[in-house]
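[1] 3D model of this:
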Amino acid sequence: MKSISDIAAALQGYDPHALHADAALQFLAALVQPVQACEQVTIKSALGRVLAVDLVSPIDVPAHNNSAMDGYAFDGAQLRGGTLRLTVVGTALAGTAWSAHLGPGQCLKIMTGAVLPAGVDTVVPQELVETANGCIHIAAGTVKQGDNRRLRGEDLPKGRVALSAGRHLGPADLGLIASLGIAEVTVVRRPKVAYFSTGDEILSLGEAQREGAVYDSNRYTLFGLLSGLGGVDFLDMGVVKDEPNALRAAFESAAQQADAIITSGGVSVGEADHTKAVMRLLAGGDAGVVFWKIAMRPGRPMAVGRIGNAVLFGLPGNPVAVMVTFLAFVRPALLRMMGCKAEPLPLLQARTVEPIRKKPGRTEFQRAWVSTGPDGILQVQTTGQQGSGVLSSMAQANGLIVLEHHQGNVAVGETVRVMMFEGYL
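    Below you'll find the model as predicted:
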């Protein structure tokens, strides 16, 4: 397990007080390691889990040569130009094999998925033939030999890897697993994530309002973001007051129960905040935790490190900054912890419909709405005020405009990159 100082030393130009967003991702990729433990689960329990070992197909898919559509099956070698006349001698249905033999000049009415008998390699769609007196007539050029059939093992031959280890299993994967006759799969144990909010000004839902206090929104945002990952278990530890003993007890309890700890608040420069001091104490000083000032907006302050065996993510307190830093940094780190080889959220290209102000020297994530323009090209516009405490503009967004470190102002009609929220892809 690499120490904080070892990881920092390996990053060229690393500066925790002016850290590029890309460098933060590289640091976290070295800090966070995949969970090693595995377990067997049923298919219905596998959604959102990460496959621990390669899943090898035990059968050919499809298991037989079969028809790709409803029509008439025959030996395609008889197609020699001109109209072909064939006598219909039977019907093959999906799920039951037609065991007789087709002779020259004969064909078989066949349904989609039905097994093709030996010597039969071509299917003509039923709507492309003329029928009369128990025969069909196929005009020249209607089909070629081998058309409209699925070959045995064409989709997946026996012995081939159907799904690779590290796959974040989705609905289509569950169907594929079931199609192979497999009832259970080996998945990575779900990492456990403990999270809580800090600060004397934070109210839990149900508490009476008081001057200078705000209701805690961050825990509910984190609940939604963690739920979207699917492959983690999580523990909501509530609101912890900015008091050293309370903070220490919360961190120690979280570290004993979880693989990762996420906090919001208390990592910026503030005389009243004890969170940083407790983090440093429990992490073993600067060797176990580092406090970043990331060149980004929103979400500049962030703490990362280890308390015991748990990885620590100390996020800013502002609601939008919590969501942005989670999507930009914590999400890919947790996916790595889950054993997932999935790529980061894809960045789409969209055309701006308004000018965007941006200072070079920091990465910016601006809340935005992406839609399809009249010409069919994706277009994007911001969703109002971009302050890090304005959660309403985040709720109105379906993605984030990602403006790179070196970029300046963006003019109307320029193309920008957009990170879409999950559920909008």
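
[2] contacts, neighbours, all on C-alpha from now
    OK.

[3] what does stretch 148-165 contact?
    Contact with stretch 148-165 is made by 50-69, 121-124, 173, as judged by CA atoms under 8 Å, 6 or more residues apart in numbering.

[4] Pull the contacting residues for the nearest residue to I401 once chain neighbours are set aside.
    Of all residues not flanking I401 in the chain, V418 sits nearest, at 4.5 Å (CA to CA, 6 or more residues apart in numbering). By CA under 8 Å, 6+ apart, the contact list for V418 reads 347-350, 399-402.

[5] secondary structure element for V418?
    strand 415-420 (DSSP states H and E).

[6] Please give the structure of this sequence too, so both can be compared:
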Amino acid sequence: MISVQEASASILSHLYKPDTRRVPLQEAVGSVLAEPVTADRDFPPFHRVTMDGIAIAFDAWEKGKRTFLIEGTQAAGEPKKTLTSAENALEVMTGAMLPAGTDTVVRYEDLAIESPNATITVDNITRGQSVHRQGQDAASGEVLLSPNMILSPAEIAVLASVGKTVVKIKNYPRTAVIASGDELVEVGQTPLPHQIRRSNTYAIEAAMKTLGWKGDQFHLPDDKDTLRRSLEKILKQYDSVILSGGVSQGKFDFIPGVLESLGVKKVFHQVSQRPGKPLWFGASPEGKTAFALPGNPVSTFMCFYRYILPWLWTSLGIEPRQEYAVLAEDFTFKPQLTYFLQVSVKNDGGMLMAYPDAGGGSGDFANLKKIDGFLELPMERSEFKAGESLPFIPFRA
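    Just a heads-up that it's a prediction; the model follows:
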């Protein structure tokens, strides 16, 4: 049995190597960028007016001029106009090109306009005010987006601004999500007294979908020969498999042995943790990975977020983000195991407070609806005091 830290390190030493594809810009949000994106011109591409008002030559103001003849209007989207006299002004609209011969914009709120003249009514203005200078944000050829970024709506706006109609992104691993167990029936069936509906694979697939990651569900029986035939086919078609159930030491827990018989070498089996102690992880010489999670729902849920999610992000070139929360009340856990405490969280004055709600154990999946994640309590201690900051593994946005 290995520690949580050893399990994490072992998993992260067997990363998926993603290939890439090109998708239309409208389909790229939530994906991981696989190419650098550069500015195709200066940003902004011209001296841009940022306030409605008049554009003047600051030197005229500096020489004492306060009333300016308005020669005309420079609207947004029009070619650049030219001020014919440094003693005059042009009305300008937000987003317009700054007219030639001007360098400063005075907003309407600081003017008294009696057509055709505008008088500046404030005592102080500064040269270049209310002008967004050409190239101020980025120069032509400058890298705006780097590979390995998750494309949020903000990055989509940048891609659109440089004319990227098609975007190169990284492919997620093709993944099979597999439930095993004769006690499981489909969601739409009425279970007999000795049966339960299959839920773990739906939870895993839903978690994957929130990341833009697709998985295909399978249900396999507790029969060694059937498991072997089915897993052999699945391993040929998928980059990774996530299994739920059949990994403990029971008489019908065939998954570890079957995987190894198919060339998926065991990296570790069993982790010093609760829940999720029977966790099994293996990899094949071809780079296929298998996560065999305990069948108890809370164990499955925790293992996905604690181990599989960091593996995915690291494989895609993204550094997993470690969050922390403050324990809101004293808690005791005596076994020499890392304990993943179920908690609900609340932002209290900018501090994320974690309130324990252990529920009925790893089989109490109904308790998941009341919590927001898991607080990771180290195995070296048994007493944890309110006010301690500890690693937090969230599963809600």
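
[7] hmm, back to that, what do we get in the second structure for the residue nearest to I401 of the first structure?
    By TM-score structural alignment, V418 of the first structure lines up with F392 in the second structure.

[8] Please, where are all the helices along the first structure?
    Using DSSP state H, the helices found in the first structure span residues 4-10, 21-31, 171-179, 218-229, 244-257, 275-283, 319-325, 331-337, 391-395.

[9] ok, average deviation of the shortest one from the second structure?
    Think helix 391-395 of the first structure. Aligned to the second structure and superposed, helix 391-395 of the first structure gives a mean residue distance of 1.7 Å (mean CA distance after the TM-score superposition for the first structure).

[10] ok, residues contacting that helix?
    319-320, 367-368, 383-386.

[11] what about stretch 387-397 of the second structure, start to end distance?
    Stretch 387-397 of the second structure has its terminal residues 24 Å apart, counting by CA to CA, to the nearest Å.

[12] What residues sit buried inside that stretch?
    Neighbour-count burial for stretch 387-397 of the second structure, counted by 16 or more other CA atoms under 10 Å, picks out 389-395.

[13] Which residue is the nearest non-sequential neighbour of the residue mapped onto L33 of the second structure from the first structure?
    Structural alignment (TM-score structural alignment) places L33 of the second structure against L51 in the first structure. Nearest residue to L51 of the first structure, sequence neighbours excluded (CA to CA, 6+ apart): V187, at 4.4 Å.

[14] do the same with H137 of the first structure
    In space, H137 of the first structure is closest to R85, 4.7 Å off (CA to CA, 6+ apart).

[15] Repeat that for T38 of the second structure.
    With CA to CA, 6+ apart, the residue lying closest to T38 of the second structure is V143, at 4.2 Å.

[16] Count the residues that sit near the one you found.
    Neighbourhood size, V143 of the second structure [other CA atoms under 10 Å]: 13.

[17] corresponding residue for it in the first structure?
    Per TM-score structural alignment, V143 of the second structure is aligned with V161.

[18] Please report how far that match lies from D155 of the first structure.
    Relative to D155 of the first structure, and taking CA to CA, V161 of the first structure is found at 12 Å.

[19] same question, L19 of the first structure
    The value you get for L19 of the first structure to D155 of the first structure, if CA to CA is used, is 47 Å.

[20] who are the neighbours in contact with the residue mapped onto D222 of the second structure from the first structure?
    Superposed on the first structure with TM-score structural alignment, D222 of the second structure falls opposite D242. Shown in contact with D242 of the first structure (CA under 8 Å, 6+ apart): 198-200, 272-275.

[21] now L334 of the first structure
    Residues in contact with L334 of the first structure (CA under 8 Å, 6+ apart) are V32.

[22] Just give the number of residues close to the aligned residue in the first structure for T126 of the second structure.
    Aligned counterpart of T126 of the second structure in the first structure: K144 (TM-score structural alignment). Around K144 of the first structure there are 15 other residues, counting by other CA under 10 Å.

[23] Please list all residues in contact with K144 of the first structure.
    By CA under 8 Å, 6+ apart, the neighbours of K144 of the first structure are 76, 79, 122.

[24] now do R362 of the first structure
    Counting by CA under 8 Å, 6+ apart, R362 of the first structure touches 20, 295-297, 404-406.

[25] Among those, which pair sits farthest apart?
    R297 and H406 (13.3 Å; CA to CA).

[26] Pull up the gap between the aligned residue in the first structure for G295 of the second structure and F27 of the first structure, please.
    Matched by TM-score structural alignment, G295 of the second structure corresponds to G317 in the first structure. Distance, G317 of the first structure to F27 of the first structure, by CA to CA: 22 Å.

[27] between those two, who's got more neighbours?
    Using other CA under 10 Å, the more surrounded residue of G317 of the first structure and F27 is G317, with 25 against 19.

[28] Next one: that one from A310 of the first structure, what distance?
    Taking CA to CA, one finds G317 of the first structure at 21 Å from A310 of the first structure.

[29] what number of residues lie near Q237 of the second structure?
    12.

[30] Can you tell me the closest non-neighbouring residue to it?
    The shortest distance from Q237 of the second structure to any non-neighbouring residue, by CA to CA, 6+ apart, is to R174 (7.9 Å).

[31] does the one you found really touch D239, like I thought?
    Yes. Between R174 of the second structure and D239 there is a contact under CA atoms under 8 Å: 5.1 Å.

[32] quick one, which of those two is more surrounded?
    D239 (20 against 15).

[33] Quick one: map that one onto the first structure.
    D239 of the second structure maps onto D259 in the first structure, by TM-score structural alignment.

[34] Show the end-to-end separation of stretch 262-273 of the first structure, please.
    By CA to CA, one end of stretch 262-273 of the first structure lies 17 Å from the other end.
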